[in-house]
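Enquirer: Next comes the sequence, and after it the predicted model I'd like to discuss.
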Amino acid sequence: MTESDRPRFRIDADRQAPSRRVRYVETNRPDDGSCTLCQLDDENPAPLETPMTQDAHDNEEDEVFAQATLLEAIENQLESGEPPAAQATLNKLTLVGYEREESLEMMALVLANEIQSMLAENRPFDAARYESLLRALPELPE
């Protein structure tokens, strides 16, 4: 095979690997327009809008899971009566006209804020700060 007959891409595959992956390795031969892969790229350009990637889908699932877990933690606090500010806050929010679900979501946001601060500052959970943020509802922390 002469240098000019040599393809621009060569196929490299590991047939012994448990998962079959084919890699196209670009050679240092300049493209003269005969590269089949390049011609396919020209015929089928990538769409302008990219569909939702797996990472975006995973992030969405993570957010739903985190929200459900935070709501479960608030329900557990209400059930156990600890901290007492949790039940007091729910009662206050219900009295001023918020629905139970909306109240629980606001309380979950406060819990998420305290957890985020705790992780960012590398400190233990601050129950006093958490209770003061709960009592400040319906004003949400920044």
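Expert: It's in.
Enquirer: only C-alpha atoms for contact and neighbour calcs from this point on.
Expert: Will do.
Enquirer: which residues in the chain form helices?
Expert: For the chain, the helices defined by DSSP state H occupy 36-43, 54-80, 84-95, 100-121, 127-135.
Enquirer: so what does the third one touch, helix or strand wise?
Expert: The reference is to helix 84-95. Under the contact definition 3 or more Cα pairs under 8 Å, 6 or more residues apart in numbering; DSSP states H and E, helix 84-95 sits against helix 54-80, helix 100-121, helix 127-135.
Enquirer: so which of the helices of the chain comes closest to residue 24?
Expert: Among the helices of the chain, the nearest to residue 24 by Cα to Cα is helix 36-43 (9.5 Å).
Enquirer: also this one, for the comparison:
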Amino acid sequence: MNQSDPTKTGTAILEAVENQLKANDPPKVKETLNRLISLGISRQESKKYIACALSVEIFGAIKNLEAFNPQRYDQNLNNLPEMPWEDE
């Protein structure tokens, strides 16, 4: 993936979220989508929030040369709509 094209990266992450929703894997993604929608956030914006949580985990794993951490991803999903980087 070309790092200089954030549009392609964003599209790929949103596609990953769609795949997680379709597969219901992890189930927390669908739960989070429903929770965000119940807060009055549109479906599309809710998916963007989830994509943010996923991208934080992906890029954190790459940056720190570690495996994807499903527990940390789960925690970031739990904290939405607060963004994972808002505590930094």
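Expert: Sure, I can see it. Remember, predicted model here, so these are calculated numbers, not experimental data.
Enquirer: Kindly provide the TM-score of these chains.
Expert: Overlay of the two chains. TM-score (TM-score structural alignment, normalised by the length of the second structure): 0.90; 83 aligned residues with a Cα RMSD of 1.1 Å.
Enquirer: can I get the helices and strands packed on helix 84-95 of the first structure in a markdown table with mean neighbour count and distance to residue 94 of the first structure?
Expert: Converted to a markdown table, those look like this (neighbours: other Cα atoms under 10 Å; distance: least, Cα to Cα, whole Å):
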| stretch | mean neighbour count | distance to residue 94 of the first structure |
| --- | --- | --- |
| helix 54-80 | 14 | 14 |
| helix 100-121 | 17 | 7 |
| helix 127-135 | 16 | 13 |
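Enquirer: Any chance of TSV for those helices, columns distance to residue 141 of the first structure?
Expert: Below are these laid out as TSV (distance: least, Cα to Cα, whole Å):
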stretch	distance to residue 141 of the first structure
helix 54-80	16
helix 100-121	7
helix 127-135	7
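Enquirer: Mind checking those for the one nearest to residue 25 of the first structure?
Expert: The closest of these to residue 25 of the first structure is helix 54-80. By Cα to Cα, the value is 25.4 Å.
Enquirer: got the angle between the closest one and helix 100-121?
Expert: 110 degrees (axes from the mean of the first three to the mean of the last three Cα atoms, to 10 degrees).
Enquirer: Which other helices and strands does helix 54-80 of the first structure contact?
Expert: So helix 54-80 of the first structure, by 3+ Cα pairs under 8 Å, 6+ apart, packs with helix 84-95, helix 100-121.
Enquirer: Give me the distance between the most centrally placed residue in the first structure and residue 114 of the first structure.
Expert: Central residue of the first structure (Cα atoms, centre = their mean): residue 59, 2.3 Å from the mean position. Distance from residue 59 of the first structure to residue 114 of the first structure, counting by Cα to Cα, to the nearest Å: 21 Å.
Enquirer: In JSON lines, list the helices and strands packed on helix 54-80 of the first structure along with distance to residue 130 of the first structure.
Expert: Formatted as JSON lines, those follow (distance: least, Cα to Cα, whole Å):
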{"stretch": "helix 84-95", "distance to residue 130 of the first structure": "9"}
{"stretch": "helix 100-121", "distance to residue 130 of the first structure": "6"}
